[in-house]
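**Student:** the sequence and its predicted three-dimensional model are supplied below.
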Amino acid sequence: MSPELIRLIVEATRDTLYMVAISGLIGAAAGIPLGVFLANSKRGELFAAPWLNAVLGVIVNATRSTPFIILVVAIVPLTRAIAGTSIGTTAAIVPLSIAAAPFIARIVEGAVREVDHGLIEAARAMGATPLQIVTRVLVPEALPGIVLGLTLALVSLLSYSAMVGAVGGGGLGDLGIRYGYQRFMPEVMAVVVLVLVLLVQATQTAGERLAIHLNKRIRRQ
C-alpha cells in the first residue's frame, strides 16, 4: 500500500474519531437528562408530568425508528442551517447527534428504572429533594448500566459514521466507498473494515472494564 493511501487512512480514522467523539458528547448531554426525566415523569413519580412524558416518548420512538440513512437525508436543510453545509465531517455530526440522543435516552431510562425503588423511598423519608434523589441516588446507582449503554451508543455511532460516508460525510466510510468500491481497491476496503473492527473492539472493552470498576466501587460503599 502506498504512503499516500496510508496517509488517507490515517486522516479518515481521525475524522471518524472526531465525528464519533463530538456527536457522542452532544448525544450524551441531551440524552442523559432526557432519559432521567423519562424514567421519573410518569404519574406519581419524582417529576410527574404524564403528558410531557408521553409527548417526549413519541418523539424519541419516532427518531429511533427512522433508519439512519433516511434521517441523514431528511434533515439536510437542518444540517445545512447548523453547519453551513450538508457534506463533510462537521456536517455529519448533526445527524449523528440527533440519532444518538434518543438512543442514549432510552438506555439511561432503562438503567435508572432498574435502581431499587426502596432507595428512592429512603431518600424521600430523609427529606431529599427530587433533584438530590437523582444526583445522589439514581444516577450513582445506575452509573454502571449507563456506562454500558454509552458504550453501546458509541459502537452504534461508529457504524453510523461509516454509513454517513455514503452521502459525503467523510471518515472511514467515505474512504471505503471512494477508493475501495468506486476505484476497485479491495485492499483499501479491507483496511477500512479492519480499522472499524479494532475501534469497536477497543471501545467495547474500555466501556466494559469501566462499568465493572464502577460496579465494584458501588458495592464497596
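**Tutor:** Done, it's in. Numbering: from 1, shown residues only.

**Student:** all contacts plus neighbour counts: C-alpha atoms, from now on.
**Tutor:** Fine.

**Student:** residue 167 reaches residue 89, doesn't it?
**Tutor:** No. Judged on C-alpha atoms under 8 Å, residue 167 makes no contact with residue 89 at a distance of 10.9 Å.

**Student:** so those two - more neighbours on which side?
**Tutor:** The residue with more neighbours, out of residue 167 and residue 89, is residue 89; 23 against 16, by other C-alpha atoms under 10 Å.

**Student:** OK, contacts around that one?
**Tutor:** Neighbouring residues of residue 89 by C-alpha atoms under 8 Å, 6 or more residues apart in numbering: 15-16, 18-19, 169-171.

**Student:** so which of the residues you listed is the most crowded?
**Tutor:** Highest neighbour count within these, by other C-alpha under 10 Å: residue 171, with 29 neighbours.

**Student:** ok, how many other residues are close to the residue nearest to it when sequence neighbours are not counted?
**Tutor:** In this structure, residue 171 finds its nearest non-sequential neighbour in residue 12, 4.2 Å apart by C-alpha to C-alpha, 6 or more residues apart in numbering. Each residue near residue 12 was counted by other C-alpha under 10 Å, and the total is 21.

**Student:** mind listing what residue 12 touches?
**Tutor:** Taking C-alpha under 8 Å, 6+ apart as the contact definition, residue 12 lies against 170-172, 175.

**Student:** try 10 Å
**Tutor:** Taking C-alpha atoms under 10 Å, 6 or more residues apart in numbering, we find residue 12 in contact with 6, 18, 89, 170-176, 192.

**Student:** which ones among those residues are found in helices?
**Tutor:** 6, 18, 89, 171-175, 192 (DSSP state H).

**Student:** comparison target below:
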Amino acid sequence: MIDILNEYWKAYLFSDGTRWSGLVVTLWLLAISVAIGFVMAIPLAVARVSSNKWVSRPVWLYTYVFRGTPLYVQLLLIYTGIYSLSFVRSTSLLDAFFRDGMHCAILAFALNTCAYTTEIFAGAIRATAHGEVEAARAYGMSKFTQFRRIILPSALRRALPGYSNEVILMLHCTSVAFTATVPDLLKVARDVNSATYQSFEAFGLAALLYLTVSFALVWAFRQAERRWLAFQRPLGK
C-alpha cells in the first residue's frame, strides 16, 4: 500500500503526468453532468406534471427509457453506437464531439441523471400543498408566476432528500466512464492493478476516495436540508 501511494498518489488524485486523471476527473464528471441534468430537469419536471398529454407524454417516454436501461449500455450506445453511424462521421461537428470519450461520458451521465431528477422534481411538484396554490391564485398570480415564486421553490426544497441520493448514486455511476477511455478514478485503479498486481490495494484506495467524497456530499446536503427544510422539524420544548 505504501509503495502504491508513493508512486501513484498523483494519478489517483489529479494527474498521471500527461493529463488530468483520478479524483479530479471523477469530480469534474459528477459536477458537470449533475449541473446539466439539474438545469434540464426543472422545465422537464414542469412538463411532466402538465395535464396536456402532448407535453407530458414525451417527457414520460424519455424518463422511462433512461430509467429503464442501464447507464453502462447508454454510455456504450453513445460512445460506440452513435459514432458508428455514417452521417455522424461525415459531419465534422458531430464527428469531433462523439470521437471524444469525455464528451460522450458527460452526455450519457447528464441524460441519465436528468431523467431521474425530472421524476424526483415532478413528484415534489405534485406533492405541493393545494393551499399554497390556492393562495397564489387568490393573489392573482399567473400560472408562470405561481411556478416561479411558489410551486418550484417549495418543491425544490422538499426534493432535497431524494435529490441528494441521486447525486451520490451519480458519483458511483461515474465509475463506468473508463469504458469511454476517460481516465477517472476507477481507470487509474485498473491501471495500477495491471502494473502492480496488487488488486486489494489498488481498488481499495479508489474505494476510500469514493467513500470520502460520498461522506462530503452527505454532509453538504444535510447542511442544506437543515437550512431549507427547517420548517419541517418539530419545535423543541
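**Tutor:** Yes, it's here. As the structure is a computational prediction, the values presented were derived from the model and not from experiment.

**Student:** drop the TM-score for these two in here.
**Tutor:** The TM-score (TM-score structural alignment, normalised by the length of structure 1) is 0.86; 211 aligned residues with a C-alpha RMSD of 2.2 Å.

**Student:** could you work out the most separated pair of the contacts of residue 89 of structure 1?
**Tutor:** Pairwise distances across the contacts of residue 89 of structure 1 (C-alpha to C-alpha) peak at 11.9 Å, for the pair 18 and 169.

**Student:** any residues in contact with both of those two?
**Tutor:** Residues touching both residue 18 of structure 1 and residue 169 (C-alpha under 10 Å, 6+ apart) are 89-90, 93.

**Student:** closest to residue 76 of structure 1 out of the ones in helices among the contacts of residue 12 of structure 1?
**Tutor:** When those are compared for distance to residue 76 of structure 1 (C-alpha to C-alpha), residue 89 wins out at 13.8 Å.

**Student:** mind checking the SS state of the residue lying closest to residue 187 of structure 1 once chain neighbours are set aside?
**Tutor:** In space, and not counting its chain neighbours, residue 187 of structure 1 is closest to residue 180: 7.0 Å by C-alpha to C-alpha, 6+ apart. The assignment at residue 180 of structure 1 comes out as helix when based on DSSP: H, G, I helix; E, B strand; the rest coil.

**Student:** before we move on, what about residue 127 of structure 1?
**Tutor:** Applying three-state DSSP: residue 127 of structure 1 is coil.

**Student:** contacting residues around the aligned residue in structure 2 for it?
**Tutor:** In structure 2, residue 127 of structure 1 lines up with residue 140, judged by TM-score structural alignment. Contacts for residue 140 of structure 2 (C-alpha under 10 Å, 6+ apart) come out as 134, 146.

**Student:** helices of structure 2, residue ranges please.
**Tutor:** Under the criterion DSSP H, structure 2 contains helices at 2-13, 23-48, 53-68, 71-76, 86-90, 92-98, 101-126, 130-138, 143-146, 152-158, 160-173, 185-196, 199-228.

**Student:** and the second one, how far from structure 1 on average?
**Tutor:** Compared with structure 1 after fitting, helix 23-48 of structure 2 has a mean deviation of 0.9 Å; criterion: mean C-alpha distance after the TM-score superposition for structure 1.

**Student:** so where is that helix in structure 1?
**Tutor:** Counting by TM-score structural alignment, helix 23-48 of structure 2 sits on residues 13-38 of structure 1.

**Student:** list the buried residues for that stretch?
**Tutor:** Using 16 or more other C-alpha atoms under 10 Å as the test for burial, stretch 13-38 of structure 1 gives 13, 15-28, 30-38.

**Student:** stretch 84-102 of structure 1 too?
**Tutor:** Within stretch 84-102 of structure 1, the residues that qualify as buried by neighbour count (16+ other C-alpha under 10 Å) are 86-102.

**Student:** one more: stretch 189-204 of structure 1?
**Tutor:** Residues 189, 191-193, 195-196, 199-200, 203-204 are the ones in stretch 189-204 of structure 1 that count as buried (16+ other C-alpha under 10 Å).

**Student:** ok, now which ones touch the most centrally placed residue in structure 2?
**Tutor:** By C-alpha atoms, centre = their mean, structure 2 has its centre lying nearest to residue 34, at 3.7 Å. Contacts for residue 34 of structure 2 were tallied using C-alpha under 10 Å, 6+ apart; they are 28, 40, 106, 109-114, 117, 166-167, 170-171.

**Student:** do the same with residue 180 of structure 1
**Tutor:** 173-174, 186-192.
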